[in-house]
Structures are given as C-alpha cells and as structure tokens.
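Colleague: Build me a structure from this.
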Amino acid sequence: MTRSIRTAAICATAIAALAAGPALAQGKGKAAKARLLDPAVADDALEISKRVQCGEADGKPGVYHWSGKVYSRVAGEPDRLLFKAEGMNIRTCTTVDDPVRGKGWRLVSRELLLYLDPKTGEVVRQWDNPWTGEKLDVLHIANDPVNQSPQFPKSASGTPYSIPTLRREGRWFFMPFEAPLFYTNPLQGEYQDWVGGKYHAMEIFDFAFDAEEMLDTKNPTAYPTVSWVRISDFLPWMKMRGRQGQLVFNAMGNKLKSADELPAVLKAEIAANYPIYVAPPPVDDKRPNETSWTVFKKWVDARKPAK
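Modeller: Next up is the predicted model:
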C-alpha cells in the first residue's frame, strides 16, 4: 500500500501493536498459561494490535496480500478501470524496551503492488495513457522500507495504549481507520504552502478478525482480513502534467500463513525483478520510509541523460 498495507507508514498511524509479555513467562522462559486478552487493558490492547500486524514471534516474517482494482475519476467523464492490482507486504516485528513507557515493539516492512492488465491479468510493462496518447513505462509500487515507530503500553505523555476504533459484533472484531494525508511532495519545490503542490490523499483500512483466534493467547498470532481504499492524485509516472483527476484504489486481502500462499503472478515477479521481497528488512533498519513519490523521483533522476 503506497505509504502502506504505503503507509502501512500509514499503517503506522492507526494500527500499531505489541509485546511478547503475554506469550512468555518471565524469568524461566516457559510458555505462560493461555488466557484471554482484554481489549480494555493497555498491555492486552497492544498485544491485539501486534497480532494484527506481526508474525508469530520476533524476527519471524508476516505476509499480507491484497487484490483489487484501480480506477480513474475525472470530472465530466465516466470512471475508467485502468488496472487490476495485486499487492503484498512482508514484515516482521522486534521487541523494544523503554524504561518509562514499558515493553513494546517496532515493525519493519517492505511492500509491492503490481499493475495488471484488466482484461488479461498480465503485468503491465508499458501503458498507453488514454488522455495524452503517450506510451509510458510503468513504475509498479515497490516501497522499501515501510517501517513503523515503536509502540508502547503508554504514550510519551503517559496515556495508556488503546484501540479506539475496535468493536466487537458477535464472533467478529472490526478495526477501521482512515489516514488523511497532506504533506510536502518530494517532487515539488519549497513553496508548496503558497502555490500548492502538496501530496494529498486518503488511505482507508478496515480490518476484521475472529475474536476467539485473536483473544486466546494459546494462538501465537491471528490472521485478519483487510480492505484497503486509497484516493490520491494521478501517479507521477502517468505524466498527466497537472490534469484534473484522481485515482481510486479498492482492494481486499488478508494475512497469510506464509509467502507460499501469494498468487503466482506476485511470486513470479518477485523472483524475476524484486528478489529482496522474499524477506522483510532487518529489525534494526534505520532508513527513511519510501513512498511511490520518493521512489519515482529516484527512478526518473536515474533515467536522465548525463550532462
């Protein structure tokens, strides 16, 4: 997801998680007796979030997959189906201790989204822009890394950790959140507050998971489903030259038991062109997060002829 599941650093804003505490007995290293987590307790809420986000244990990969479509929306014309899409995020978590805020965790990840031909389902290498008539090379989303800040039982101000959007309906938990984005666009100049050019988008995530699987600590993790919507400007590689319009991404997916469950098109593309996506970044990764816009800037700058 572009800043998520792209922004999964997005993901960081609203679905964070932690602590191996409930899973291990202190001191002896033996498995603690299974119990039910209580979402109203800060440590347990943190553990629930960790089960949404992470793999089974520190350093063990977790994989999300999502599948959907990409539409254009331009005033005065019908919406167009531009692409189908297949995406994945591979991540892992590590325990982080803070003397004041307690034992928490940090997530590191990288994510990939492929644009597919809506009729054939094949990976699109070049795209005929229907508005300009140009044939353009396609830059698929390949953001590495997409990491999150550490999450703890207490915030910096001492507020207990909670998941305010979490609600239960029968056997299901639902955890929706919206991430409105409005920040400096790396492709624009330094006067964006005066003349515009800011990156403006919204990402919407809706997680759903089985309450019994999530709350019972006998289960080392949980396997939620997720829906993802992104509304954003046209992508820079589309070379729209400031034309009015937006893109609407709509996808659904889930956390997988392993990367072996990814669809064939993703596994083939990773093997051929994105080999590092078989594993998450190292847990001590200190690199700044990438987005579709920062990756594009490096991509287009590398293609400029030498002066």
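Colleague: From here on, just use CA atoms for contacts and neighbour counts.
Modeller: Will do.
Colleague: What residues of stretch 173-181 count as buried?
Modeller: Buried positions in stretch 173-181, judged by neighbour count with 16 or more other C-alpha atoms under 10 Å: Phe173, Phe174, Met175, Pro176, Phe177, Glu178, Ala179, Leu181.
Colleague: Surely the first one is in a helix?
Modeller: This means Phe173. No: using DSSP: H, G, I helix; E, B strand; the rest coil, the secondary structure at Phe173 is strand, not a helix.
Colleague: Walking through the stretch 101-250 of the chain, point out its strands one by one.
Modeller: Shown for the stretch 101-250 of the chain, the strands assigned by DSSP state E, counting those that start in this stretch span residues 102-116, 126-128, 135-137, 141-143, 167-169, 172-183, 199-210, 225-232, 246-256.
Colleague: Next, format the buried residues of stretch 173-181 as JSON lines and append distance to Tyr115.
Modeller: Listed next are the buried residues of stretch 173-181 as JSON lines, based on distance: C-alpha to C-alpha, whole Å:
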{"residue": "Phe173", "distance to Tyr115": "31"}
{"residue": "Phe174", "distance to Tyr115": "29"}
{"residue": "Met175", "distance to Tyr115": "27"}
{"residue": "Pro176", "distance to Tyr115": "26"}
{"residue": "Phe177", "distance to Tyr115": "25"}
{"residue": "Glu178", "distance to Tyr115": "24"}
{"residue": "Ala179", "distance to Tyr115": "23"}
{"residue": "Leu181", "distance to Tyr115": "22"}
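Colleague: One more, please, to line up against the first structure:
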Amino acid sequence: MNNNWMTKPRSRRETLQSALGIGSLAAGGMLASACAPASDPQPAGAKREPVDFSDPTQSLRAFIKLTGDLDPTVETPSWFGGTVFGDARRDRALKPLFGVQGFGVLRTEQEADGSFRIFNRECAFYTDLKTGKFIDQWKNAYTKEICDVKPIHNMTVNAHLIVSKKVGTAIEMDFDGNVMEVPLPLGWQNFDDKLFSTFEVHTAFPNLLKPEDWPRESAGKVLRMAEIFQRVVSLAEVENPDLTSADYSGCWTRVGPWLPWMRQGQTPGNLLFRTFMTKLRSIEQIPADLKAITEERLPEFFVAPPPETWGTENDSSFSVYAQENEPLPALEE
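Modeller: Sure, this is the predicted structure:
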C-alpha cells in the first residue's frame, strides 16, 4: 500500500489546506484573533536610539525587548499554532500527523552584570487536522494504534541569557537535568523598518526515558533537538527608548524525536513542528477555545513561574511524561 500522502488523488481544497497548514488554525477564526498586533504603530517623530547589533550587550537587550518586556513586573504572553509532521522514511514525503496550538507566559529580570533571567511557562494542546478540534486520542498514522494524547504542560522553562567572552551572546539552560551553555547567535537582519531575528538552539543530551525502561515510549538513548525561532519586528519600536517591549510575529520550527505518547519506540524517524507565533497584549487575546481548555485543565499556566523557581530543573515533554506515567510493556515479537 502506498502511504505517501503526496501521491494520493486530492481535491484543490485539500491540497491548499495541506500546503498552508490551515486545518488546525482556521477553526474559530483563531489565526486572525491571535495575530492582532500587540502594540500600536509608532507615531511620527517617536524617539530613536540606534542599536549596535554587533555589540553583544546591546543585541541581548534588544532581544529581551523583542521576546518579552524589559520591565520585570510585566508578564508577556505569546501564542503559537501550526502543524506537526512525521518523517519516518527517507524515500517518502513528510506526513502531516496532527495540529498543535498553545501559548507561553514569560517574565524577565536583568542582573547587575547585564545578563537576563527568563522565567517561562508553556502549554499546548494537539488538534485534529481536519476539524481543528483538540484531541484526547490519536490513531497512530504508522501503527494504527489508538494513543492517549498528552498535552505540552511545562511549568518551568527558565533560562539565563548572558554575554559570554567566548561566543558573545549565549543561553544557560537546564535540559532534562543537564545544565548547558549554548551559543546564542541572534542573527539580526533589517530591511527598511522590518527587523528580522533568528534564535536557534541545537542540542543533544541523554534521554530520561531510557529504552530499556520505556521500550514503547523512548525514542532512544539520546534526544537531539533543533528549535528555531524567527521573528519580525519594527526597528522603530526596538530603537524607541520609551518602550520596554516591541511587538513581533514569526515562526517557530522544531525538529525532534517522536513524542512518548505516540508509542513509536526506537522506530527511526523524527517530528517537524511548523508553527506561526506572535506576541500578545494580554491573556485575553488567547483564542477562545484554547483559553477555555486551559482554564479547564491547566489553569495555573496563565502566569509566569515565580522567582523561587530559579535554579530548579526545567520541565519538558519527556520529563513530564516520565513523572506522570508508568512504562508500557514491550510488544511481543
């Protein structure tokens, strides 16, 4: 049987929906509401203080203003939504598996040395590609097994953004119990008033879900991740000293292993997350269906982590799964 979705007869509407990934975004008008600008356009004659993006200290400060708020009392929500694809065979096209929609809330604190503490919390729910509705079960597109879907609910995803003598800007972060310093090239480019920012984190670290203990859920001994955040912002907002925050819209891309709840085990392959994202003015801008399911199931996710979480281990889809679930028995051969 040919499982290559690209070769099956499809209507023009189906082709456009797959190409644009609108199955999980169009329902309820969530794309239009979530992508409303988080700040008003800059008035004529607004103040400007040019930023030297080649200076790591100025670059880092601009990045904090873009992603969050320089005011340590302000919590910044952001939304993301898109499609998750599976890559199981090198001779076949990627397969769209399900949608994803979620949000994060972060707060920043600048330290005396110019570095920034990031207090971040994030959650997301997976959706049916056809209806855009949130799902609690998913029929595995490869094995046909019915799997219980586990939402992303990471209570603490803190990070320390620093200026490193070796690499310039860098991020110090706990990855499932492994504290790592990763170079943070911010990749600024501008075109007239459009300022582009690229933030990438590429890591590989031991998997908490060891294959010998979690034969159905573990993707292997090592988790290899690539997270790429691309944002577009007004240069005038970034250079306005009267503003502590600058609006952005952009894309989040992630390449990583199978999720534990998919029950793929050590089957070769990986997932590609392709999403839009944008900064929000407030929690009230979160799409109604996402806000409702979060209020029902994860009400504590509307605020950033408190200061006392600093220095504690971060959460991830893998560490949270290990905390909340027991290993499934291996399949009989």
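Colleague: Let me see the TM-score of these two.
Modeller: Comparing the two superposed chains by TM-score structural alignment, normalised by the length of the first structure, the resulting TM-score equals 0.77, with 261 aligned residues with a C-alpha RMSD of 2.6 Å.
Colleague: how about the strands of the stretch 101-250 of the first structure in JSON lines, adding distance to Thr95 of the first structure?
Modeller: Below are the strands of the stretch 101-250 of the first structure laid out as JSON lines (distance: least, C-alpha to C-alpha, whole Å):
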{"stretch": "strand 102-116", "distance to Thr95 of the first structure": "4"}
{"stretch": "strand 126-128", "distance to Thr95 of the first structure": "43"}
{"stretch": "strand 135-137", "distance to Thr95 of the first structure": "41"}
{"stretch": "strand 141-143", "distance to Thr95 of the first structure": "23"}
{"stretch": "strand 167-169", "distance to Thr95 of the first structure": "26"}
{"stretch": "strand 172-183", "distance to Thr95 of the first structure": "23"}
{"stretch": "strand 199-210", "distance to Thr95 of the first structure": "23"}
{"stretch": "strand 225-232", "distance to Thr95 of the first structure": "24"}
{"stretch": "strand 246-256", "distance to Thr95 of the first structure": "20"}
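Colleague: who wins for proximity to Phe296 of the first structure among those?
Modeller: Each of the strands of the stretch 101-250 of the first structure has some distance to Phe296 of the first structure by C-alpha to C-alpha; the shortest is strand 141-143, at 9.2 Å.
Colleague: In the first structure, what stretch matches stretch 293-300 of the second structure?
Modeller: Under TM-score structural alignment, the counterpart of stretch 293-300 of the second structure in the first structure spans residues 269-276.
Colleague: on that earlier part again, most tightly packed of the strands of the stretch 101-250 of the first structure?
Modeller: Each of the strands of the stretch 101-250 of the first structure was assessed for mean neighbour count using mean count of other C-alpha atoms under 10 Å. The highest is strand 102-116, with a mean of 25.
Colleague: Which strands or helices does that one pack on?
Modeller: helix 42-53, strand 80-98, strand 141-143 (3 or more C-alpha pairs under 8 Å, 6 or more residues apart in numbering; DSSP states H and E).
Colleague: OK, contacts around Pro96 of the second structure?
Modeller: Neighbour list for Pro96 of the second structure: Ser18, Thr83, Val84, Phe85, Gly86 [criterion: C-alpha atoms under 8 Å, 6 or more residues apart in numbering].
Colleague: helix or strand for the second one, which one?
Modeller: Taking DSSP states H and E as the criterion, Thr83 of the second structure maps to strand 76-87.
Colleague: whereabouts in the first structure does that strand align?
Modeller: Using TM-score structural alignment, strand 76-87 of the second structure lines up with residues 62-73 of the first structure.
Colleague: how close does the matching stretch sit to the second structure?
Modeller: With mean C-alpha distance after the TM-score superposition for the first structure, stretch 62-73 of the first structure departs from the second structure by a mean of 0.9 Å once superposed.
Colleague: Give me the contact list for that stretch.
Modeller: Under the criterion C-alpha under 8 Å, 6+ apart, residues 5, 53-56, 79-92, 226-227, 245-259, 262 lie in contact with stretch 62-73 of the first structure.
Colleague: same check, this time on stretch 172-181 of the second structure
Modeller: Stretch 172-181 of the second structure is contacted from outside by 158-162, 170-171, 182, 205, 207-208, 313-316, 318-319, using C-alpha under 8 Å, 6+ apart.
Colleague: and if you look at stretch 174-192 of the first structure?
Modeller: Outside of stretch 174-192 of the first structure, the residues that reach it under the criterion C-alpha under 8 Å, 6+ apart are 10, 13-15, 165-168, 197-209, 293-294, 297.
Colleague: repeat for stretch 292-305 of the second structure
Modeller: When contacts are defined by C-alpha under 8 Å, 6+ apart, stretch 292-305 of the second structure is touched by residues 75, 104-107, 119-123, 153, 155-156, 283.
Colleague: next one: stretch 106-117 of the second structure
Modeller: 57, 64, 68-77, 118-121, 158-163, 303-305.
Colleague: repeat for stretch 124-139 of the first structure
Modeller: Stretch 124-139 of the first structure is contacted from outside by Tyr115, Leu116, Asp117, Trp237, Met238, Met240, Phe296, using C-alpha under 8 Å, 6+ apart.
Colleague: Would you mind giving me the ChimeraX syntax to select the buried ones in these?
Modeller: In ChimeraX syntax, the buried subset of the contacts of stretch 124-139 of the first structure is picked out as below (16+ other C-alpha under 10 Å):
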select :115,116,117,237,238,296
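Colleague: number of nearby residues for the aligned residue in the second structure for Leu46 of the first structure?
Modeller: With the correspondence set by TM-score structural alignment, Leu46 of the first structure lines up against Leu60 in the second structure. The number of residues packed around Leu60 of the second structure, counting by other C-alpha atoms under 10 Å, is 24.
Colleague: What of the one 3 residues further on?
Modeller: The criterion is other C-alpha under 10 Å. On that basis, Phe63 of the second structure has 23 neighbouring residues.
Colleague: Arg303 of the first structure too?
Modeller: For Arg303 of the first structure, using other C-alpha under 10 Å, the count is 8.
Colleague: and the gap between it and Met238 of the first structure?
Modeller: Taking C-alpha to C-alpha, to the nearest Å as the measure, Arg303 of the first structure and Met238 of the first structure are separated by 16 Å.
Colleague: what residue of the second structure takes the place of Tyr199 of the first structure?
Modeller: Taking TM-score structural alignment, the alignment pairs Tyr199 of the first structure with Leu223 from the second structure.
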